[in-house]
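Visitor: after the sequence you'll find the predicted model.
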Amino acid sequence: MATHQHPNPSDDVALHVGRRIRQLREARGLSLSALAARAGVGKGLLSELEAGRRNPTLASLYALAGPLRVPLADLLGDVPGSVVDGEGARSRLLDVRTEVDGTTVEVYTLEHDAGVSRRSPAHAPGVVEHLVTTRGRFRVVRHAPDGDEVHDAPVGQHVAWTSDVPHSYAAGPDGATAVLVITTPRA
């Protein structure tokens, strides 16, 4: 009996994301070294991502989205259902749309294992994030130059912040799930 091997969906995501990163990098006239330096990632990592030989993590995608000046959904190809999974944190793109005024609205589910914290680099000016916790508890910290702004978000709690500075999300001791909405004004 012959068996049919199904392609690994994470391989498809890795190849698609890699092509998209290269396309955006080249469109901006950036060398591999220049983008790696701006994103604070290794040149080898970036090369492997672009070639689709390495699965992207949330941390690496957020690091690259900032210097490329695109919403995270642009790197995922605006494909609802795309998942980025790694280091105890998972994010699934539920929807992305561009409003009449050019604002991009991205909707994700965000799930962190118990005690997992993820730090995100600063996004472009005017980017606002909204988080509603649906399970467990998140602590969101906006790392502003004049001091940290800390927001606890238990189940049902809404937290919003301008994410033009580094910020982090930490799950409580039982893990946490949330809906995350990111609005990015037209550049």
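Guide: Done, it's in.
Visitor: CA only for contacts and neighbour counts going forward, please
Guide: OK.
Visitor: which residues in the chain form helices?
Guide: 9-27, 32-39, 43-50, 58-68, 72-75 (DSSP state H).
Visitor: S91 is nearest to which of the ones you listed?
Guide: Among the helices of the chain, the nearest to S91 by Cα to Cα is helix 58-68 (7.5 Å).
Visitor: buried stuff in stretch 112-130?
Guide: By 16 or more other Cα atoms under 10 Å, the buried positions in stretch 112-130 come out as 112-114, 116-124, 127-130.
Visitor: again, but for stretch 91-98
Guide: For stretch 91-98, using 16+ other Cα under 10 Å, the buried residues are 91-96.
Visitor: likewise for stretch 162-178?
Guide: Here stretch 162-178 shows 162-172, 175-178 as buried, counting by 16+ other Cα under 10 Å.
Visitor: and here's the other structure:
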Amino acid sequence: MRRAAAERTPESEVRPDLVGARMRQFRKERGLTLRGLAAQSGLSIGFLSQVERGVSSIGLTALNGVATALDRPVAEFFNGDGASPEGATEAELPHHFTLTRGDNGANQYVSGQQTYRMLSDRGPGLVLEPMMVHIAPGGRREEAYGHAGEEFAYVVRGELLYEVDGVEHRLHPGDSVHLRSNVPHRMYNDTDELTTVVSVVTPRLF
């Protein structure tokens, strides 16, 4: 089953350790210590150090807090050249909806054991961030983290441990969780199979 997890991440995609390397680069460019970044992002010094060294992965919502502290778009942590994700600009999009086809080649971002596939194009004024998240087995647990907004997760395949405010809940296919994101939370795949989740968060991350 680990072979299946590897198949979903071809060599053409971003390296899983790129996020940590970019975090270290941006932090040093701003003249911040790990202690300073921890104070501004709400994450611990130890966890940030592990992410920078490629020992731990970081979820998109926690990464959004780091990006805000470093005054960088989230996309720049995944793109080696700092370019924005491909897609239509706001001027080209209608103000009331977007339409995303399954064969459009949606943007994907890899962070450690997790691959995030964006499920909608950008749209001015839209606040939901819908994603398909593939979580490979193993890896280190992320640090529990609270942030502004709401979060919804629906398990499509596999099993997921979803911890909310220190309490673990095991989710199976068809199960879902919906919470205010200011409550510390984290998710983890402790099985030997790939887990697939549809996740919707606010605010938008890209």
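Guide: In hand now; what should we look at? Just so it is clear, the model here is predicted, and its values are computed rather than measured.
Visitor: just give the TM-score of the two.
Guide: Aligned and superposed, the two chains score 0.59 in TM-score terms (TM-score structural alignment, normalised by the length of structure 1); 163 aligned residues with a Cα RMSD of 4.3 Å.
Visitor: restricted to strands, list the buried residues of stretch 162-178 of structure 1.
Guide: 162, 167-172, 175-178 (DSSP state E).
Visitor: most widely separated two among those residues?
Guide: Across those, the longest distance by Cα to Cα is 24.3 Å; it joins T162 and G175.
Visitor: tell me which of the buried residues of stretch 112-130 of structure 1 is nearest to G66 of structure 1?
Guide: Looking across those and measuring by Cα to Cα, the closest to G66 of structure 1 is H123, at 5.3 Å.
Visitor: is it true that P71 of structure 1 touches T184?
Guide: Yes: applying Cα atoms under 8 Å as the test, P71 of structure 1 and T184 come out as touching, 6.9 Å apart.
Visitor: mutual contacts of those two, please.
Guide: Residues touching both P71 of structure 1 and T184 (Cα atoms under 8 Å, 6 or more residues apart in numbering) are T104.
Visitor: residues touching the nearest residue to P130 of structure 2 once chain neighbours are set aside, list them.
Guide: Of all residues not flanking P130 of structure 2 in the chain, V200 sits nearest, at 4.3 Å (Cα to Cα, 6 or more residues apart in numbering). If a contact means Cα under 8 Å, 6+ apart, then V200 of structure 2 has 128-131, 151-153 as its contacts.
Visitor: restricted to strands, list those residues.
Guide: Reading strands off the contacts of V200 of structure 2 with DSSP E, I get 129-131, 151-153.
Visitor: columns distance to Y162 of structure 2 on top of these, output as CSV?
Guide: Output for those, formatted as CSV (distance: Cα to Cα, whole Å):
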residue, distance to Y162 of structure 2
E129, 19
P130, 18
M131, 17
E151, 12
F152, 11
A153, 9
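Visitor: of the residues you listed, closest to A39 of structure 2?
Guide: Lowest distance from A39 of structure 2 to these (Cα to Cα) belongs to E151, with 23.4 Å.
Visitor: re earlier: ok, the ones in strands among the contacts of V200 of structure 2 vs N79 of structure 2, which is closest?
Guide: M131 (18.3 Å).
Visitor: could you dump the buried residues of stretch 91-98 of structure 1 to a markdown table with distance to A144 of structure 1?
Guide: Putting the buried residues of stretch 91-98 of structure 1 into a markdown table (distance: Cα to Cα, whole Å) gives the following:
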| residue | distance to A144 of structure 1 |
| --- | --- |
| S91 | 24 |
| R92 | 27 |
| L93 | 27 |
| L94 | 29 |
| D95 | 29 |
| V96 | 28 |
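Visitor: quick one on the thing from earlier: just the ones in strands among the buried residues of stretch 162-178 of structure 1 now: which is nearest P9 of structure 1?
Guide: The closest of these, once distances to P9 of structure 1 are taken by Cα to Cα, is T177, at 22.5 Å.
Visitor: now for the closest one: which residues touch it?
Guide: By Cα under 8 Å, 6+ apart, T177 of structure 1 lies in contact with 109-112, 133-137.
Visitor: what's it aligned with over in structure 2?
Guide: Alignment note (TM-score structural alignment): T177 of structure 1 maps to T195 of structure 2.
Visitor: how about its match, nearest residue that isn't a chain neighbour?
Guide: G158 (4.4 Å).
Visitor: so what corresponds to that neighbour in structure 1?
Guide: Under TM-score structural alignment, G158 of structure 2 pairs with G136 in structure 1.
Visitor: burial count for its match?
Guide: Neighbours of G136 of structure 1 under the rule other Cα atoms under 10 Å: 20.
Visitor: surely it and D174 touch.
Guide: Yes: the criterion here is Cα under 8 Å, and G136 of structure 1 meets it with D174 at 6.2 Å.
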